[in-house]
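*Asks:* Structure, please.
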Amino acid sequence: MKKIFLATLFLLPILLFAQTKEELIKQVKANPDKTETLKIIQKVGGYTPDYKELNSLFKGLDKSVRKSDEGKVFERYIKTLERTSVGKKAPGITQFDLKGEPYSLSDLQGKYVLIDFWASWCPDCIRAIPDLLVTYNEFKDKNFDILGVSFDREFAPWEKAVKNYKLDWKHISDLQSWGNAAGQVYGVKSIPQNILVDPKGIIVARNVHGEELRAKLRELL
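*Replies:* Got it, this is the predicted structure:
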């Protein structure tokens, strides 16, 4: 999915006009002594950041940058990505559902679960719904489910979107928008974004959509 809503840990500076990943990496390597370079490294990661690549670029920065407050925040972000990469145990999630009751990822243990990070105010999330419905309807009776984690801040639009679009899977939120606790734990800086977890709670894929997701599920199921 090319069109996304992107929120970063930092505001992107005016200097970021590069259009290609290669140009961004050159900028990083040319400015190892500037804290602004951290913003460029995050832009290198884009929608599907590779923690190994980001860590390699981060380690190439001057010590003064790595040990700065901004550097420490960015290092924690990289570690979060590492902890939630493919092959790792999925961190627990517990938030309130639309009935105001606590609901956890562990309540779906034993199934393949797609943790879907989205929001009612996100146009790209709404555009992704028809395709997500196709996936859900194909696999919902094959030991597969979806857990929607909303980045909404207001209850009413969240509830309305779930009902209007007939999203029949489980939905939870802490109504903290980009401060959503689950989003923080999984290093989610853009939506729509997802994590696919197996019946044992192991992450088997990250940010797979459409036919790629369905092909993965056919392979697994």
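*Asks:* rest of the way, CA atoms for contacts and neighbours
*Replies:* OK.
*Asks:* need the helices for this protein, in chain order.
*Replies:* 21-30, 37-45, 51-59, 63-66, 69-83, 123-139, 155-164, 181-185, 210-220 (DSSP state H).
*Asks:* got CSV for these, with mean neighbour count and distance to residue 117 too?
*Replies:* Shown next, in CSV, are these (neighbours: other Cα atoms under 10 Å; distance: least, Cα to Cα, whole Å):
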stretch, mean neighbour count, distance to residue 117
helix 21-30, 16, 25
helix 37-45, 22, 18
helix 51-59, 16, 19
helix 63-66, 17, 30
helix 69-83, 17, 15
helix 123-139, 16, 9
helix 155-164, 14, 13
helix 181-185, 18, 8
helix 210-220, 14, 15
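*Asks:* possible to save these as TSV with distance to residue 108?
*Replies:* Converted to TSV, those look like this (distance: least, Cα to Cα, whole Å):
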stretch	distance to residue 108
helix 21-30	38
helix 37-45	30
helix 51-59	28
helix 63-66	39
helix 69-83	21
helix 123-139	15
helix 155-164	19
helix 181-185	16
helix 210-220	16
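*Asks:* structure for this one too, so we can compare:
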Amino acid sequence: MKNIILLFICLISNTSIDAQLKIGDPLPNIYLPSYLKNEVRLLDYSGKILIVDFWASWCAPCRKANKKLVDLHREYAPTKLEIVGISVDTDRSKWLKAITKDNIEYTQLTDPHGFEAKSAIQFGVEALPASFLFDPNGKLIAINPTEQEIKKQLNHIK
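*Replies:* Down below sits the predicted model:
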């Protein structure tokens, strides 16, 4: 019986580890609705540095990070940088209010199932905020990068 339980735990552990993105992994091919309710495909954002940022309206650190992302977007978009926010909010109205209050102008998508959201599972999101930095070829180059790391990558692009 102990061996069966141990085997089950190992299988679960491997499944969650495999679901997490690792440095060098490609950008997942995910389709999600935007705040305008149209479907958006993440792979359409290749060709520039891309930040995929998981957040929620109720997450205070996320809201603080939004302000920095808004500043980065204003400074570097649309020529060098794309940012896609993915909210795991289960309440659409709170999500939309947060977008307005935080003055977010970059793409906002929703996967309204909390940490059970398919996109959150595919990226391996276990805490918020969670950011993923992809190079112009769609390769993951940093997980939860600092502002300095992001700017360093952006300054390498002509």
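*Asks:* on that earlier part again, looking at the helices of structure 1, spot the one closest to residue 193 of structure 1.
*Replies:* Closest of those to residue 193 of structure 1 is helix 123-139, at 8.7 Å (criterion: Cα to Cα).
*Asks:* what range in structure 2 does that closest one sit on?
*Replies:* Alignment note (TM-score structural alignment): helix 123-139 of structure 1 is matched to residues 60-76 of structure 2.
*Asks:* and the matching stretch, how far from structure 1 on average?
*Replies:* For stretch 60-76 of structure 2, the mean deviation from structure 1 after alignment is 1.5 Å (mean Cα distance after the TM-score superposition for structure 1).
*Asks:* Just the residues contacting that stretch, thanks.
*Replies:* 55-57, 81-83, 102-106, 128-129, 154 (Cα atoms under 8 Å, 6 or more residues apart in numbering).
*Asks:* Just the buried subset of those residues, please.
*Replies:* Buried subset of those (neighbour count, 16 or more other Cα atoms under 10 Å): 55, 56, 57, 81, 82, 83, 102, 104, 106, 128, 129, 154.
*Asks:* Which one of those residues is nearest to residue 48 of structure 2?
*Replies:* residue 81 (5.6 Å).
*Asks:* how far away is that closest one from residue 127 of structure 2?
*Replies:* Residue 81 of structure 2 sits 24 Å away from residue 127 of structure 2, going by Cα to Cα, to the nearest Å.
*Asks:* Relative to residue 89 of structure 1, which of the helices of structure 1 is closest?
*Replies:* Among those, helix 69-83 sits nearest to residue 89 of structure 1 (Cα to Cα), with 7.9 Å.
*Asks:* can you give me the offset of the closest one from its chain's centre?
*Replies:* Helix 69-83 of structure 1 sits 15 Å away from the centroid of its parent chain (Cα atoms, centre = their mean, to the nearest Å).
*Asks:* returning to what we had before: indicate which one of the helices of structure 1 is closest to residue 200 of structure 1.
*Replies:* From those, taking Cα to Cα, the stretch that ends up closest is helix 210-220, at 13.0 Å.
*Asks:* Contacts made by the closest one with the rest, please.
*Replies:* With Cα under 8 Å, 6+ apart as the test, helix 210-220 of structure 1 has contacts from 131, 132, 135, 139.
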